[in-house]
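Trainee: no FASTA, just this:
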């Protein structure tokens, strides 16, 4: 399995060349971008990987790039590259979802450790996506009314409250509940709820 790519976004040619050389000698695939605008134009079509993003860029800055990625639903993990005195900006970036930050000048080991952390983040995201897709596929066998009942139960409502909200009798809710558990091939309500929560987590992650 090939390593995910590393996307370097920095407006200094010397930095792009230095990082590119460092990563290629570590057998990593690297693509470089000289501006946030150039990177954002390509971002939606990039393969899985992580972003090394300079916090201070000419034009749109690193924090704005990070915000745009999130707004577009592009979930590439971001490592912020920061110069001396920019640590406060790096902390803001971390609070906005960056997985790590490294301060210039940095050692190769520091850079590789940050990238390894980002790749673990990616792997966890991809695993969640796979589990969520499988859970959603199981939920797709349910009728709309059975899904309404399950949604009510996921929200912690009792059979009576679900019945009231849906305008049906508690007995009908019990029937739908039994049917959906049979279709999902589960033996307890907690198993059914776990499937629903897993599918919901995938939807939240995709919309984050």
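Mentor: It's in. Note that the coordinates shown come from a computational prediction; the quantities given were computed from them, not determined experimentally.

Trainee: going forward, measure contacts between C-alpha atoms and count neighbours the same way
Mentor: Will do.

Trainee: buried stuff in the helix or strand that contains residue 145?
Mentor: Secondary structure assigned from DSSP states H and E places residue 145 in helix 144-154. When neighbours are counted by 16 or more other C-alpha atoms under 10 Å, the buried residues of helix 144-154 are found to be 146-154.

Trainee: equivalent analysis for stretch 198-208, please.
Mentor: Under the neighbour-count criterion of 16+ other C-alpha under 10 Å, stretch 198-208 has 198-202 buried.

Trainee: just say helix, strand or coil for residue 187.
Mentor: With DSSP: H, G, I helix; E, B strand; the rest coil as the basis, residue 187 sits in coil.

Trainee: roughly how far does it sit from residue 110?
Mentor: Residue 187 sits 49 Å away from residue 110 when distances are taken as C-alpha to C-alpha, to the nearest Å.

Trainee: which strands or helices does the longest helix anywhere in the chain pack on?
Mentor: For the chain, the longest helix by residue count, based on DSSP state H, is helix 108-139. If you count contacts as 3 or more C-alpha pairs under 8 Å, 6 or more residues apart in numbering; DSSP states H and E, helix 108-139 packs onto strand 49-54, strand 78-82, strand 100-103, helix 189-207.

Trainee: what about versus this one:
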């Protein structure tokens, strides 16, 4: 369910109200009566959507659900909904990775604005993950020696020092460098470095 807004609240009337509001704004909506119900569905992934999560609920509270979501790969942006007395909890949630918190009673514009921003963040995170996956696919084409050369180039070493570090000639480094640039489809060394970093690797030094 791509770009679905998941509403988690133990009050059926609140779920129905948010479903009507979000549906009228053109959003796909999934309703969950508890954090446990959301997490059970999240086992199969929540797509590129976001979560509206009440802080105070029986069973798992909002912060516990947030922590469980954040522990999973590619967690969705979470908008916490809180009463005035629960603002300190919501602030703790922000520190723990929540995207936003909305205080009750909220206006339609406030909750819709938070959802739009959360969905935009989800789209940006999805694009970043795809860029990283693409970079990893390209890096997988490199031979072990080419990968070593690239890692040293990422450290900022010139060809001569790369050659000395690896015990090969500068000319051989140039050959490996040309080959890895071709495999990565990189037009410049900075572009190759960017791909290396996008793939989640870091300079070994």
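Mentor: Now that the structure is in, tell me what you want to look at. Keep in mind that this is a model prediction, so the values were computed, not measured.

Trainee: next, the TM-score between them, please.
Mentor: Both chains were compared after superposition, and using TM-score structural alignment, normalised by the length of structure 2 their TM-score is 0.85; 199 aligned residues with a C-alpha RMSD of 2.4 Å.

Trainee: quick revisit: what angle separates the longest helix of structure 1 from strand 49-54?
Mentor: Comparing the axes of helix 108-139 of structure 1 and strand 49-54 via axes from the mean of the first three to the mean of the last three C-alpha atoms, to 10 degrees yields an angle of 130 degrees.

Trainee: how close does helix 108-139 of structure 1 sit to structure 2?
Mentor: For helix 108-139 of structure 1, the mean distance to aligned residues of structure 2 following superposition is 1.3 Å (mean C-alpha distance after the TM-score superposition for structure 1).

Trainee: next, the angle strand 78-82 makes with that helix.
Mentor: Angular relation of helix 108-139 of structure 1 and strand 78-82 on a 0 to 180 degree scale: 160 degrees, by the same axes, to 10 degrees.

Trainee: would you mark the buried spots in helix 108-139 of structure 1?
Mentor: Of the residues in helix 108-139 of structure 1, those scored as buried under the neighbour-count criterion (16+ other C-alpha under 10 Å) are 111, 114-115, 117-119, 121-122, 125, 128-129, 131-133, 135-136, 138-139.

Trainee: could you look up the SS state of residue 38 of structure 2?
Mentor: With three-state DSSP as the criterion, residue 38 of structure 2 was assigned helix.

Trainee: please name the nearest non-neighbouring residue to it.
Mentor: The shortest distance from residue 38 of structure 2 to any non-neighbouring residue, by C-alpha to C-alpha, 6 or more residues apart in numbering, is to residue 32 (5.8 Å).

Trainee: so the one you found makes contact with residue 7?
Mentor: Yes - in this structure, residue 32 of structure 2 is within contact of residue 7 by C-alpha atoms under 8 Å, at 6.0 Å.

Trainee: those two: who's more crowded?
Mentor: Here residue 32 of structure 2 and residue 7 are compared on neighbour count by other C-alpha atoms under 10 Å; more neighbours surround residue 7, at 26 against 19.

Trainee: mean shift between the particular helix or strand that has the more buried one in it and structure 1?
Mentor: When elements are defined using DSSP H and E, residue 7 of structure 2 is found to belong to strand 4-8. Following the fit onto structure 1, the mean deviation recorded for strand 4-8 of structure 2 is 0.7 Å by mean C-alpha distance after the TM-score superposition for structure 1.
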